[in-house]
Structures are given as C-alpha cells and as structure tokens.
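# with the input below, show me the fold.
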Amino acid sequence: MAIDLYALPVTQVSGVKGKKPEELLALGITSVGQLLDYYPFRYEDYTLRDLTQVKDGDKITVQGTIAGVPQVQMYGRTKSRMTCKIVVDSLFITAVWFNRHFLRDKLTAGAEIVLTGKWDQKRLHLTISETEFPGQGKSQTGTLQPVYSITGALTQKWMRQTMKQALLQFGELIPEVLPAELLTRYDLLPRKKAMALLHAPGSLEQGQQARRRMVYEELFLFQLKMQAYRALNHDRADGVAHPVDLPAVRAFVRALPFTLTASQKQVLAEILHDLQQPHCMNRLLQGDVGAGKTVVAASALFAVVKSGYQGALMVPTEILAEQHKRSLDRLFEPYGIQTALLTGSLTDRQRRDLLASLQMGLIDVVVGTHALIQEDVYFRQLGLVVTDEQHRFGVNQRSILRRKGMNPDVLTMTATPIPRTLAITAFGDMDVSTLRELPKGRKPIQTYAVTPAMLERVLGFIRREVSAGRQAYVICPLIEESEKLDVQNAIDVHAQLQFAFPEYRVGLLHGRMTASEKDEIMRQFSSNEVQVLVSTTVIEVGVDVPNSTLMVVYDADRFGLSQLHQLRGRVGRGEHQSYCILIADPKNEVGKERMKAMTDTNDGFEIARRDLELRGPGDFFGTKQSGLPEFRVADMVTDFETMEQARDDAAELVRRPDFWTGASYASLRQFLQRENIFTGDLLD
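Now for the predicted structure:
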C-alpha cells in the first residue's frame, strides 16, 4: 500500500527538529507532502555571465582575476566601503563591498574570484552581494539556487538543505496523479522528476519543463474539482423550482422607465430559466460600470416574490444599501412589494421590529450590509440571495447568507469586469452571465491625465461645470494628513475648495463619519444642495447621481486601475457629457501605465485585463477571502491558455463513464473524495 506523504509528520525529515517544526508550521507545513509542495517563488541564477550581454541594473555572476589592492573606507566603528579592481574578460571593473572589510586579506593580486552582485553599466561597478574563491569550499557557481518565502529564524540555506534531504528520503514515494494519456498528450515530465527539478533545477530549461508539468497539474486538478462538482450536481433536485409568472415579469419589465438592452434581456432570460429549475441557481452576473445589473437583479427579485418567496440583497456599504433600497422602492411600490433596509445603524427597537416582520414573511425583499448574516436574522421562506460586489465579502459571509434559506438560488453580481479566463478560474462552479453593452444614450466619459502643476486649470474646469448647473466629485486617498505619505487628504482639499469656490457648497464625505452623516451628505449631493463633493473612496461603488458630470481624482497614481475605473463610473449617468480628470505624479512609472490605460479606453474588460497584468490576480481582487484560488505554481495571468486547456480536459474526462469506474483514474477519484466533492456541498 502506498504511503501517504501528507499523513507523514514533517519531523520524519532528518534535520527537522528543535524549533524547526514550529517555524515550518507558520508556513502551513506540518507534513512531508506539504514540505515537498512548498515550491520556491524564484531562483538565484549563479550562471557565469558575459559582461557584453548584460543590462544596467542586472544581478549577475562573473569570474575574474584580482588586479589591484583593496581600498577600504571606514564609517564609524563597523560600517565600511571596500573597492578593488578586477579583470573580467579583459575588462577592468570595480568591485564594491559594503561592510565586508574582513575579506580584505583574501583579496590578493592575481587570485581568481567569483562575484555576484548588481551591475552598474556606466561606471563599470559591481556592487557585491556574494563572494567565492574557487577551490575553497563548496561552490554554487553555475547553478540555479531556489529562493523560498520564509519567516522567522528559517534561512534559505536551511530550507535548501531540508528540501534536498526530503527528496532524498521520500522522493521515490511521490505518487503520480495525472493519467498516462495526459502525460503523453502534452509530453509532461513524471511527477517525482518535476518536483525534484522545481526544487533544484540543473538549468533554466529543466526548471521551465518542471514548472510546465506542475502548472498543468495544479490547474487540471482545480478544474477537475469544478467540473466534477457540476457534473454531479447539475440535475440535483434540492433547490426550489419557482413557478415564475412570466406574463407578470414581462409586464414589470415593460413598465420600467427605460427599455432593457439586448444584453439585459438575454441575461434576465437565463436567470428566469434557472429559477424554474429544481436545482439551485449559482450564477455570476458581471458587467461594466453602469451596464444595468441592478435592474436585472430587481426583475429576478420581483419574479421570486411573485412566486411566494422572499429575496435578500447584500451589499458592502450602507450608502450603497440605502441607494438600492430607494431604487427598489421606486420599482416595487406599484406592485405592493414590501422592502426593508437592515444595516448596523438601526436602533435596537427598529431592528427587533424588522427581524420579526422578516421572520413572519411581512417583508418581501430585504436589502442590507453584512448585518444580514448575523445569527438572529431569520427568513420565513428565502428564495433568492443576491450579493453585489461579491469580491468585497469573504467566502464565509456569502455562504452564511445562503444557509439562511433552504438552498435558495444565488445570484452574484460584480461591477469589476473579470476577463473570461479569470471568471472560469475563480467561479468555475458558477454559470457566468455578462452584460457587455451600456444603456442607450450613454456618452463615453472623456478622461484626461494631468500633473499637479495643472491644478489651477483643473479648478477652472470644476468652476465651468458647476456654473453650468452640474456637479463634481473630488476624490482623495486619505482622510487626514499623514506623515508617511505625501498625498492630498480629504480634509485639506475640502478646506482648499471651500476657499476656491465661496459661491458654491462643498461637501465632505469619508469613512469615519456616522451612517446618518454620510446619508445626509449624499442626500444633499443628490438634490444638488451640495455642488462639489470631496470624498475618499467610500463612493467608489454604485453611488448614482445623474447630474454629476465631473470626477477629479487627486494622487490617481496611488489607486489601482479597476478602482479608478469604478470611480470614473460614478459620472456619465445622465444626459450631459461627463469628464474624469486624473491628477498623477509624472515620476511614478506604474502610475504612468495606469494613466495611459485610463485615457486609452472606457471598456472595463480591457481595464481589468491591464490591471491584472500590472498587479496580478491577488491584488486585483483585493482580498485573500475573495474565493479566488491561491495557486502554488500557476499564474492566472500568464498561464491562461493552460487554464483553458485544463478545463476542457477535465470536462471531457468527467463526461466519460470509465472515469468514475476505471482503475487508471483511481487517484483522481481519491483526490475528489479528499476535496469532499461527493458530499454535494456548494463550492465556495
């Protein structure tokens, strides 16, 4: 019987003793299997380089001959700068060591030396990080050395030695998990060889081969989990088959003050079809800022209420909850549908009354923040859960709300457009609906990137818009002045703009205000009692004031691309031409890239693609609780083709009867068993 390396304690590896098991535990490593799965995040390349082929700033390793006497400058008792001339490939360079003057006696003219450091092309200087003298002790010259993410007292040297020892002791016991047909189809290395090479590649080519194998495995197993879940649960009759009154829904849609786009009609049809099925809907609705997701969700909630059930809409902020409540009231009032708002700012009495009404079924649709998932919230018959801006909620928060009903249908919405591959990855167990078009009559927002030196012109632009009867947002990254960051803060900017525009009302909105204070300032802005609103990013999501035509963002280079796109989406909601002005530091290179992307396009999907390239998927979603899988080797931005291939392979495999019975797929079925796929719980 095969030994399960994940059941073997890590202390079985020679040398893992004393405090080391505790230090490994901080990295999430308790077993031999977990240790072997802990891959390096990069490699130090000690291959000897040709100085004519390297770029300024590269970290390089060179071999040369000492050609001078070392010169040492001391700073205080311990700090020093030592230089010495070295001949490398007939080129005289200056090697520079900081605080390594104890090496002086070893630097004898004519001796061979191997140096690793950062290359300064202009001055022909090499700032040394590591020094080796050939023939004296073990050399790492010409090798690739793994670099692990470590904490505490662990060192790279110890991790490298321990991985080597683990592979020596247990390498032959590493099981193969991929079927032979996939190994052959893609010419993949055997698993034990790939894992050994990932920890100690002999060359870059070997490392790339090993990585290709493990990337495919990781993505394939992830997709297998998703595809098996879908195959096993697609026909499961554990949800509610809502008797949707289609004529009533059509009448509701016809009575809207605008016509739905073709995209909205298509998505609504998909949702209504799901609601009528006996299994739970689990659908992601994604669309650009202003694409009209809310009205689609409202139509779905209307259908569920008409079929005798309750609906819940969970949003990340109180401002957004209050706005959704007002929108739903306008739409539902003619039909006698009762809505309620559940947030943290209710009094005890208001909360008690609301919870009683909800439990008795007197409330049809409740809108709220995470207050909806508290223990004392009960529904009479919850049929549909809608979460807006889902990536702002943790996985646990979403699943708690879902458990408040008997397997209610779930509609998840996001205005952060997600590239197709990322949607497949993060939400592989969901059906994905996308709103691509904007409602008719929307004019593209004109976006400009300017430097702080142009502030006077920006103020003139604000004056022009406000004097024409329009309104403006001014966004700052901080509430109060910070010693650490030299960025415009909301309180200072508010004071400056009050001085600059004495004839207009300038409001201030930030996260430290109470809910009632925020509500009042937003009410004043919505009714044009306040013409210029200075705010932090509290208004980023969903706030809708059609008369606002100008968005000014201070220190725009401090914001992520998708966040800037969300902010821009607060304007352009009315009939007038709207503008977005981004004030950014011209010296910030990453900021420059973002400003270029923002001025190039208004397409949220293109913005999202560039944001992923600039920031990576972890930052893109903003939180590890997003439900986004954390891969050990794969990268969702660069490995998207492998992701799509792995998904197709996994889908093909689970459709085959022999996958569920054949001996060659036993290890994959055991993997699914460990992942609890057969229990039927909804994946999060």
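
# only C-alpha atoms from now on, for both contacts and neighbour counts.
Noted.

# next, the distance between the ends of stretch 40-54.
25 Å (CA to CA, to the nearest Å).

# try stretch 32-42
By CA to CA, one end of stretch 32-42 lies 21 Å from the other end.

# for residue 424, see how far away residue 683 is.
14 Å.

# again, but for residue 609
With distances taken as CA to CA, residue 609 is found 14 Å from residue 424.

# same check on residue 558?
Counting by CA to CA - residue 558 and residue 424 are separated by 29 Å.

# residues touching the nearest residue to residue 142 once chain neighbours are set aside, list them.
Once flanking residues are discounted, residue 142 sits nearest to residue 47: 3.9 Å by CA to CA, 6 or more residues apart in numbering. Residues near residue 47 by CA atoms under 8 Å, 6 or more residues apart in numbering: 60-61, 141-144.

# please apply the same query to residue 31.
5-11.

# from those residues, which is closest to residue 326?
residue 6 (53.2 Å; CA to CA).

# residues near that closest one, how many?
Burial of residue 6 is recorded as 15 neighbouring residues (other CA atoms under 10 Å).

# same check, this time on residue 330
10.

# same question for it, what's its three-state structure.
Here residue 330 takes the helix state, with states given by DSSP: H, G, I helix; E, B strand; the rest coil.

# and residue 92, what helix or strand is that in?
Using DSSP states H and E, residue 92 sits within strand 91-98.

# equivalent analysis for residue 645, please.
Counting by DSSP H and E, residue 645 is part of helix 640-654.

# from the rest of the structure, what touches that helix?
215-216, 219-220, 223-224, 227-228, 231, 421, 425, 636, 659-660.

# farthest pair within those?
Farthest pair in the contacts of helix 640-654, by CA to CA: 636 and 660, 28.9 Å.

# rewinding a little: same list, the contacts of helix 640-654, but as CSV with secondary structure, distance to residue 203 and neighbour count please.
Shown next, in CSV, are those (DSSP: H, G, I helix; E, B strand; the rest coil; distance: CA to CA, whole Å; neighbours: other CA atoms under 10 Å):
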residue, secondary structure, distance to residue 203, neighbour count
215, helix, 18, 20
216, helix, 20, 22
219, helix, 24, 26
220, helix, 26, 23
223, helix, 30, 25
224, helix, 32, 26
227, helix, 36, 23
228, helix, 37, 21
231, helix, 42, 14
421, helix, 31, 17
425, helix, 31, 21
636, coil, 25, 23
659, helix, 37, 16
660, helix, 40, 14
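
# mind giving me CSV with those and columns for distance to residue 348?
Output for the contacts of helix 640-654, formatted as CSV (distance: CA to CA, whole Å):
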residue, distance to residue 348
215, 53
216, 54
219, 49
220, 50
223, 46
224, 48
227, 46
228, 46
231, 46
421, 46
425, 42
636, 46
659, 56
660, 54
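
# one more to put side by side:
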Amino acid sequence: MMKLEELSVRQIKGVSAQKEGELHAFGVHTVADLLGYFPFRYEDYRIRGLTEVKDGEKVTVQGKIMGDPLLQRYGKAKSRLTCKVVVDGVLVTAVWFNRHFLQEQIVPGRDIILTGKWEQRRLQLTVSESEFPDRGAARSGTLQPVYSVGGSLTQPWMRKTIKQALLQFGPMVEELLPTELMDKHRLMPRAEAIARIHAPDDSTEGQAARRRLVYEELFLFQLKLQAYRSLNRSRKDGVAIAVDPEIIRQFVRTLPFELTDSQKKVINEILADMRKPSCMNRLLQGDVGSGKTVVAAVALLAAVKSGHQGALMVPTEILADQHMRSLQRLFEPAGVQVGLLTGSMTERRRRDVLAGLLMGLTDIVVGTHAIIQEGVNFRSLGLVVTDEQHRFGVNQRSILRRKGMNPDVLTMTATPIPRTLAITAFGDMDVSTLRERPQGRKPIKTYWVKHGMLERVLGFIRREVDAGRQAYFICPLIEESDKLDVQNAIDLHIQMQQAFPDLAIGLLHGRLSAGEKDEVMRAFSDNEVHMIVATTVVEVGVDVPNATLMIIMDAERFGLSQLHQLRGRVGRAEHQSFCVLIADPKSEIGRERMKVMTETDDGFEVSRRDLELRGPGDFFGTKQSGVPEFKLADMAADFAVLEEARDDAADLTSRETFWTDAIYTRLREVLQKEQLFQGDLLD
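As a prediction, the model looks like this:
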C-alpha cells in the first residue's frame, strides 16, 4: 500500500492542476505535506456574552434584529449598513461596510450571529462576518484554523481541502512513536492529533494535539542527532591524536599571558576527545575576546606534534590573514609551519601551498572555503577547526571523507548560546564553553545617545585619537537608499573626512575587492589609519588591540547579537574601551535592545535576552545551519519538551534493541530516509 508521502495532492478531491501548482509554491507536494501544513493560529468564533468582552476586542455574539436596516451609500461603490440588535438584553448598533447585499436578509425579529470589533463606549459592533442560525451557522461556536495562503488559495478553500484530505486519507496516517513514549508523556495518537490540530473542538483539545505534534517534531530532530552521535562514537576510523603533555605545557609557558581556568578546562576536554579513535565533533563557544583562538592553537599544536596536519577555516580573507599571522607568532618557538590558502591568491602561490600540504612541509593551513576545494590534498589531516558561520555540513564533511580522511572537527562560535540550549540544539556535538575574560581585559563601557548628540561623539573620537587610539564607525548601508532613512558608509566617510581633515580615515564595505579590503585592514592594523568607516564587514573576528572606540550609527537596525559582536571588536587590550550606540528607536524592541546593550556586556546574557526578543528562528538565522525552522515547535517556548525529546532519543539510540527490534522499524526508516547511514553530519 502506498504511503501518504508518496501520494500526490492531486489525489485529493477538488484539487485541480492549477491548485496543485500553487500548493507546490508553498512546499506542499504530497498528501502528507498537506496534512502537515498546520495552521499558525485560530479564529475564535465561539459565542460569548458582552460582559466577557474588552473594548476593541474581536468577538462573536448572538442576538435578535430589532429594527429595519439603514443603508447609506457614498463614494464609488461604497456603503454603510446599520441596524439595531439586542445582545444579552443590551441594544447595540451593528455596522457593515460595503455589504449592501445583506439589506434584504436583515429582517426585524430574525436571529443573527455577528463577528466583529466591539466598541464599548458607542455600544457598536463593526461586523466582519455574519451568519443566520435559521440557514445554518457553519462557523459559529468553533475555532477556525488560519493558514498561510496566497494567490487563488483562500482560507475557505484551504480549510475545505484539508478537511477533504482528512476524510479521504485520515485512516492512512501511520503512528511513528513507540508505545513506551506515548504512554510516558500521555500523548494522543498521531492520526487524532493531526485531525484535531486542523479542527479542534475547543482550545484544550487543540493544545493537546499541538503538544503531541511538537514532541514528535523535536523527538525526530533529536533522534537524528543522537543516532549520528551514537554511530560516530562507535566508529573507530578517526585519527587518534596522542601528544606528550609536556609539549603542551612548554607551549603554554611561551605564551605572553596566563591562561584562564576556563581555557585550561576546555583544552583538557578537547585533548581528551582527540586521543580517542572516534572523530571529535565539538563546539567551542565563548564570548567575544574570551580567548578561543589560543584554545584552537593548542589543539592544532597537538595534531601537528602527533605527526598530523591541521586546518583552520574562517569566513573571510581578512580574518584568514590575521589568524595566519597570529598563529605564526604563537608557533614560532615550536617550529610549526603555517600556510595561507584563499581564493584571491595567485596561481603560483596556490601551487606552492598545495605542494607543501601534500608533502607535509606545511603543518597548518589557514584559509577560507578554498581549503575544501578540489585539488587541495593533505599528507595527513588530523584536525579541522572551523570559525563562526562555517559549521561543517554534509557536503564539506563528505568531501574530506572522499579524500580518505576522518579528521577531528572543532567548531568555534562567538555567538554565545545558553548552555542547555546549545547542548540540545547542537545535539550531535559536545559543547565546551569559555566563560572568563583573559586577565587584564577591562569591561567595555557602552553608551546610548540620540542623533542630535553627534557633535559630542565627534569630540569623543578626537580625544581617543589624540591619546594614540583608533576608532570604528559602523553604519547599516554602503550607499544612500531611497527606501531607508539611515546613514550610509560612503556619505559618512566623506562627513568624517570633513570633520577630521588631519586624520587618515579608511572606508571598508562588502563591495570592495578582497585585495582592497585587506589593504584597508592592514593599514588600520598597522596604525596608519586612525579611523575606519565600515559596514558590518568588520563584525567577525578582526583583531586590532589599539582600537578602543566602536561607534554604531542607526544602532536600532542591528540585532542584539550583532551589536554585541561589533562591540567585541574593541576592548581587546589593556586600554579602557567604549561603545557608543547612536539611535532614535521608534519601536519597543529597538529601545529594549539599546537598554540591554547598556546594562550588560556579558555575551551569554545578551544572547538570552536576544532569544527572548526575537525567538530562536531569527536568533540562529540561516548561518547557524544546525538549527532548523520547525513547523510547530518554538525552541524557547517549548524548551522543556525539547529536553525531554533529547533525553528520550539519547536513551533509545544507546540501546542495542533500537537498531534491531521490529517495533522501531518506522523510526529506523526515518533515519534511513535522512541518509544517516552515509555517516554524514546531519545539518
């Protein structure tokens, strides 16, 4: 028998070829897709009394028509229809706009059901929908689902079609969850939950249906992560990297600073993972400036001193060049050779680097995605460190596997995620967290000022530059926009040159070539440029210890995590640093962002508040490929369910019976469909 996943939506009565095409645009191709196209809210048509209703609220009431209707016409084809209706013993005025055709149906003494906005002071109901009980009231007394629709797909059509799909194919809905989990969490059967979420009799039933489907969604997500983790740990085809602890101790002694307790703890966790024959898959998260690069350097040194090579993959060429220079300085006493590989290199330099990697003359290569392109081969790759957005996905890992390598993987992120959320969201990864600031780092002082105070900000810039320091000035756009009334980098650069004719002021944005960006950043790093006017191209990782002032124009246009990342470009040495947010936020969320930024410089607290303000979808964004957009589940609101699902999935996949017993066949089929057994990371 065919499964719902294999049946086209054309099999549903009433779905034409045209409607099928429009459903495809919404990602609905099969009957299973349509049944899983859940409503995002409900219209409440349950009849209530006026005493329960607040002023301005939408309500459905039942009453009796008490007089003849009055029709007023005005403008072109516009009309206003009014009549008096008794509701709960109160005489109210019902008003319809552009519904003149109802005039003949509004008869004194007739019962009527009205849905609309209630105005308490005027005892008036502005009617959006109305029904007559003597002709059958289809909506009243119900919760009606509301779907995302468009084109010729209307709400009534979608409701009718899903109802028809449930009638035709509801009995074919298969149960996915084993009885033990259904009983443990007291969940309703899958078929019933799908039927009820589309047409709940009341809110309690709708909530129970949602709870079942949210658990299932989170459980299947976690099952993939935990199954991958279980399989990965059982494999022994990784690179076991064992290094003499004394080599690590000697290297740490050469550092020009003392490691924090947090760094020492995390290094021990990583080295313990690297010693195992299974592949390490660890997330290293820490606030901006918490010292992640040094931790990565120790891991890379361990790989090299065990006879293997290391790779550090970063988002931009500017950052690649900076990391290469800092690693060269760190590794000079240890005699480790560091190379650079980026897309803009000359062919000759590229050939030299590739030859060095293949022959093992280059111990560590730093670069962009160029590292995993065709033709890049290593003698013995033991560790890959990826920075920020470049979390390895299926394609990247399989490229390395096809090259005959199963390296350990360490992923670094400076977007701190609450630890429990990180463990759950990145369930296939072990998580290490850096909480301390390196010694000598002072908290960054953050101020929020209005645009009218720009002159005072310019005075602030002058004082810092005169003291030998440097400044960033960030704005949201590259050039002027007709649609947005915000400052742009090109105009601001001209403005700053006029305000400070004696200073060298650089301009940095995404339309510059890689070479031009590198030249501007090199000049800034070497203190040849006093101030850089830039877009958010400087957000990730750029390290200029002498820069002490970060000014962000139209700061309300940036998300909290992005503002915190930008702030982290300063405060990277012993000098007191400052962040100035120039903003006149009109929205409540904009004002709240400014408030959070001035109250705390703790990245974990900022991320927690960001999660509250924006929700997990925007918080993680498309860059964080490990966190999917769920249909129903909300990772913040449903966090308790997420943890339960994770624990259940971890327990199941650790049992031998899960991989063999018939009662888990359907779940194993889900994993098979996800190509889990190809051994790729599930992003």
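
# Provide the TM-score value for the superposition.
Overlay of the two chains. TM-score (TM-score structural alignment, normalised by the length of the second structure): 0.93; 681 aligned residues with a CA RMSD of 2.7 Å.

# could you show me where the strands are in the stretch 451-600 of the second structure, in order?
With DSSP state E, counting those that start in this stretch as the criterion, the stretch 451-600 of the second structure has strands at 470-474, 505-508, 531-534, 547-553, 578-582.

# mind checking which of the ones you listed is nearest residue 307 of the second structure?
Taking the strands of the stretch 451-600 of the second structure one by one with CA to CA, strand 547-553 is closest: 38.7 Å.

# from residue 50 of the second structure, how far off is residue 86 of the second structure?
On the measure of CA to CA, residue 86 of the second structure and residue 50 of the second structure end up 11 Å apart.

# export the strands of the stretch 451-600 of the second structure as TSV, with columns for mean neighbour count.
Output for the strands of the stretch 451-600 of the second structure, formatted as TSV (neighbours: other CA atoms under 10 Å):
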stretch	mean neighbour count
strand 470-474	26
strand 505-508	22
strand 531-534	25
strand 547-553	26
strand 578-582	24
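
# can you list those strands in JSON lines and add distance to residue 303 of the second structure?
Listed next are those as JSON lines, based on distance: least, CA to CA, whole Å:
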{"stretch": "strand 470-474", "distance to residue 303 of the second structure": "37"}
{"stretch": "strand 505-508", "distance to residue 303 of the second structure": "36"}
{"stretch": "strand 531-534", "distance to residue 303 of the second structure": "37"}
{"stretch": "strand 547-553", "distance to residue 303 of the second structure": "34"}
{"stretch": "strand 578-582", "distance to residue 303 of the second structure": "38"}
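
# and residue 412 of the second structure, which of those is closest to it?
strand 547-553 (23.6 Å).

# residue 488 of the second structure and residue 480 of the second structure, how far apart?
On the measure of CA to CA, residue 488 of the second structure and residue 480 of the second structure end up 6 Å apart.

# of those two, who's got more company?
Taking other CA under 10 Å, residue 488 of the second structure and residue 480 do not tie; residue 488 has more neighbours (22 against 14).

# ok, back up a step: buried only: go through the contacts of residue 47 of the first structure for me.
Buried residues within the contacts of residue 47 of the first structure, counting neighbours by 16 or more other CA atoms under 10 Å: 60-61, 141, 143-144.

# tabulate the residues you listed in a markdown table, adding columns for distance to residue 382 of the first structure and secondary structure.
Converted to a markdown table, these look like this (distance: CA to CA, whole Å; DSSP: H, G, I helix; E, B strand; the rest coil):
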| residue | distance to residue 382 of the first structure | secondary structure |
| --- | --- | --- |
| 60 | 63 | strand |
| 61 | 65 | strand |
| 141 | 66 | coil |
| 143 | 61 | coil |
| 144 | 57 | strand |
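
# so which of the residues you listed is the closest to residue 332 of the first structure?
Residue 332 of the first structure lies nearest to residue 144 out of these, by CA to CA, at 65.2 Å.

# map that closest one onto the second structure.
Matched by TM-score structural alignment, residue 144 of the first structure corresponds to residue 143 in the second structure.

# okay but its match is in contact with residue 200, surely?
Yes - with contacts counted by CA atoms under 8 Å, residue 143 of the second structure reaches residue 200, the gap being 6.6 Å.

# with adjacent residues omitted, what lies nearest to residue 34 of the first structure?
That would be residue 6: by CA to CA, 6+ apart, it lies 6.5 Å from residue 34 of the first structure.

# just residue 479 of the second structure next, same as before
residue 488 (4.9 Å).

# report the contact partners of the one you found.
475-480.

# now do residue 181 of the second structure
So residue 181 of the second structure contacts residue 648 (CA under 8 Å, 6+ apart).

# show me where the stretch 301-450 of the first structure has its helices.
Secondary structure of the stretch 301-450 of the first structure (DSSP state H, counting those that start in this stretch): helices at 318-332, 348-360, 395-402, 420-426.

# in the third one, what's buried?
So that's helix 395-402 of the first structure. Neighbour-count burial for helix 395-402 of the first structure [16+ other CA under 10 Å]: 395, 397-398, 401-402.

# do the first one as well
With burial defined by 16+ other CA under 10 Å, the residues of helix 318-332 of the first structure counted as buried are 318-325, 328-329, 331-332.

# make CSV from the residues you listed and add distance to residue 188 of the first structure to it.
Output for the buried residues of helix 318-332 of the first structure, formatted as CSV (distance: CA to CA, whole Å):
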residue, distance to residue 188 of the first structure
318, 51
319, 52
320, 50
321, 51
322, 54
323, 53
324, 52
325, 54
328, 54
329, 58
331, 57
332, 58
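
# is it true that residue 486 of the second structure touches residue 478?
No - with contact defined as CA under 8 Å, residue 486 of the second structure does not reach residue 478; the gap is 10.4 Å.

# which SS state does residue 184 of the first structure fall under?
Per three-state DSSP, residue 184 of the first structure ends up helix.

# again with residue 625 of the first structure
Under three-state DSSP, residue 625 of the first structure comes out as helix.
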